[in-house]
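**Student:** Here is the input, now give the coordinates:
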Amino acid sequence: MTLKVVPINTITATRRKILLAAYRCAAEKGFTKLDVDEIVQRAGVSRKILYSYFNGLENLLTELGASGIYWPTTEELLSNAPSRYPDLPPEEQIGAFFTALRRTLETRPDTLKLLAWEMVERTPLSEILEDIRVRTALEFYEHLKQDVPDDVDLPAAVALLGGGISYLAVRSLTSKSYGGVSLQEEIGWERMEQAMHKMLRGLLFPCAK
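**Tutor:** Sure thing, here's the model as predicted:
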C-alpha cells in the first residue's frame, strides 16, 4: 500500500476533524479496537469521505503522526528549547530535548493515554506512531553541534532517559507522585530535570569538575 502524508499546513477542516476523531478514539479504545465506523461517527462524516482522504487506518495513523496533533514536531520542540540551544554543551542540549518533550506532552493527555496503550498492545498501527517518535528524535539530534565522547553509548542513554520520562509522564495522569517526587507540580519535574542534567554531565564528561 502506498502511504500519502499531507503536510500539516495543507490540512483541511474536514481532514483535521477525521484526524482528531481517530486520535481521540485511539486514546479511549486502544489500537486493537480502533474502528473506522466509530471514527466517522465521532468526526461526523461518512466512510466514503474518510476513505476519500485516507486509504484506510494505516494511512490515517501515518498522517496523524506527522500532523503535529499526536506528537510534537521538531520545530515545536525547538521552540520550547532555550534560544541559545545550538551553543549549549551536548549534555545540556540532550537535557533540553527531554525538557521540551515533557512540556509539550503535558498539553497532549491523549498522547499519554496512547503511550499507555502501547505498553499493553503492540500492533502495526502502534508501530506507525512509534516510528514517528523515533524520526522526530533523530531530527532533533541533528541539531547537536558538538560530538559526544566515542566511548559513550548515547542511544542507550537516550533510550533510558526517554523511557523514564515517558513512563513518568503517563503516570502523572493518575498518580500525584512517584518515589516521593511530585508528578503534578512543576517543582517535582524541575527536581528531576536537574538530576537528569547532572547524570548527563557525569555520563558525557565524567572527569569534568
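**Student:** contacts, neighbours, all on C-alpha from now
**Tutor:** Will do.
**Student:** Could you look up the SS state of the residue nearest the centre of the chain?
**Tutor:** In the chain, the residue lying closest to the centroid (Cα atoms, centre = their mean) is W71, at 4.3 Å. In three-state terms, and counting by DSSP: H, G, I helix; E, B strand; the rest coil, W71 is coil.
**Student:** here's the other one to compare against:
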Amino acid sequence: MSGVKIIPIGQPRTVRERLLEALGDLLAREGFENISLEAVARAAGLERAVILRHFQDLDDMVTTFGQSAVFWPPVAELRAEVADRFASMPPKAQLAHFFKATIRGLLARPRTLDILAWELMSRNRFTRLLEYPRVRCSLEFFESVTGEVPDSLDLTAVVAVLGGAAIFLTVRSRQSGVFGGLNLYDDADRDRVDRVLDLIVAGILREVEVR
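**Tutor:** Predicted coordinates:
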C-alpha cells in the first residue's frame, strides 16, 4: 500500500508546507483542545508572524489542511483504481467502492487516523472545519454515480452509517491492530470487509427497490 507523503521526496519543503505538516503532526499528537498559532509556530520552529504571512488565522490554516490530499483522500484518488471502468459499473458496485476506497485511503494516512481518534473525544470549531471537506468529497463522489439509484434511497443515512463504520474500523486498526478479529492492514482481512460492503450495499438497494 502506498502512503501519501506531504512533501515529494527530493523536493524542498515550502514554508507553507512546513507549517501544514507541523499542524498535522500537532493535531495527531495532542488533539484539538490546546491548538493555537503559537503551538503550531513552535512545532514548525518558526515565528508566529510567519504563519500570518501564509494564512489569515488558525481557522484558515486548519481549513487548508483539511482540504488537502494529505489529510483526506480526494475523489480522484478514491476512483483511481477503477477510473477506466467506473462509469460501466452497476450503481451498487459504485456505491460500495466509495467505502472500500475510503478505507484504503485512510489506512494510507496514519496521521489522519490519529487525528480522527482525537476527534472522537472532542468537538469544537476545528473538528467541524475538518469535517466539511469530507462532506464535500462524499457529495462530489456520489454526484458521479451513474445508472439508476432509487430516489427513495436515503443516501445521506447510508453514507453516515457505512462511512462512520469505515472511520471507526480504520481508527481502531491503527490503534490496536485488530478489531473484532479483523486487521484492516492485512490484505485478506480487508478483502473480507470489501465482500461484506458489497453485500450490505446490494441488500440496501434491493430492499429499497422492492418497496
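**Student:** returning to that earlier point: in which helix or strand would I find the residue nearest to the residue nearest to the centre of the first structure when sequence neighbours are not counted?
**Tutor:** Leaving out its chain neighbours, the residue that sits closest to W71 of the first structure by Cα to Cα, 6 or more residues apart in numbering is G65, at 6.3 Å. Assigned by DSSP states H and E, G65 of the first structure belongs to helix 57-66.
**Student:** for that helix, packing partners?
**Tutor:** Under the contact criterion of 3 or more Cα pairs under 8 Å, 6 or more residues apart in numbering; DSSP states H and E, helix 57-66 of the first structure touches helix 13-29, helix 124-141.
**Student:** Deepest in the core, which of those is it.
**Tutor:** Neighbour counts (mean count of other Cα atoms under 10 Å) averaged over each of these peak at helix 13-29, with a mean of 19.
**Student:** how far apart are that one and its match in the second structure?
**Tutor:** Compared with the second structure after fitting, helix 13-29 of the first structure deviates on average by 0.7 Å (mean Cα distance after the TM-score superposition for the first structure).
**Student:** Next, the contact list for G66 of the second structure, please.
**Tutor:** By Cα atoms under 8 Å, 6 or more residues apart in numbering, the contact list for G66 of the second structure reads 72, 129-131, 133.
**Student:** among the residues you listed, which recur in the first structure?
**Tutor:** Of those, the ones still in contact in the first structure (both residues aligned by TM-score structural alignment, their matches' Cα atoms under 8 Å) are 72, 129-130, 133.
**Student:** okay, those in JSON lines with distance to E209 of the second structure next?
**Tutor:** Supplementary listing: these in JSON lines, determined by distance: Cα to Cα, whole Å:
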{"residue": "W72", "distance to E209 of the second structure": "33"}
{"residue": "L129", "distance to E209 of the second structure": "36"}
{"residue": "L130", "distance to E209 of the second structure": "35"}
{"residue": "P133", "distance to E209 of the second structure": "31"}
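**Student:** which two from the residues you listed end up farthest apart in space?
**Tutor:** W72 and L129 (12.7 Å; Cα to Cα).
**Student:** Give the equivalent position in the second structure for the residue nearest to the centre of the first structure.
**Tutor:** Taking TM-score structural alignment, the alignment pairs W71 of the first structure with W72 from the second structure.
**Student:** Thought A108 was touching that match, still the case?
**Tutor:** No: assessed by Cα atoms under 8 Å, W72 of the second structure is found out of contact with A108, at 9.9 Å.
**Student:** orientation of the host helix or strand of T111 of the first structure relative to helix 124-141 in degrees?
**Tutor:** If you go by DSSP H and E, T111 of the first structure is part of helix 109-120. Relative orientation of helix 109-120 of the first structure and helix 124-141, computed by axes from the mean of the first three to the mean of the last three Cα atoms, to 10 degrees: 120 degrees.
**Student:** Can you state the mean residue-to-residue distance of helix 109-120 of the first structure versus the second structure?
**Tutor:** Averaged over the aligned pairs, helix 109-120 of the first structure sits 0.9 Å from the second structure after superposition, using mean Cα distance after the TM-score superposition for the first structure.
**Student:** Before I go, just wanted to say thanks for your time.
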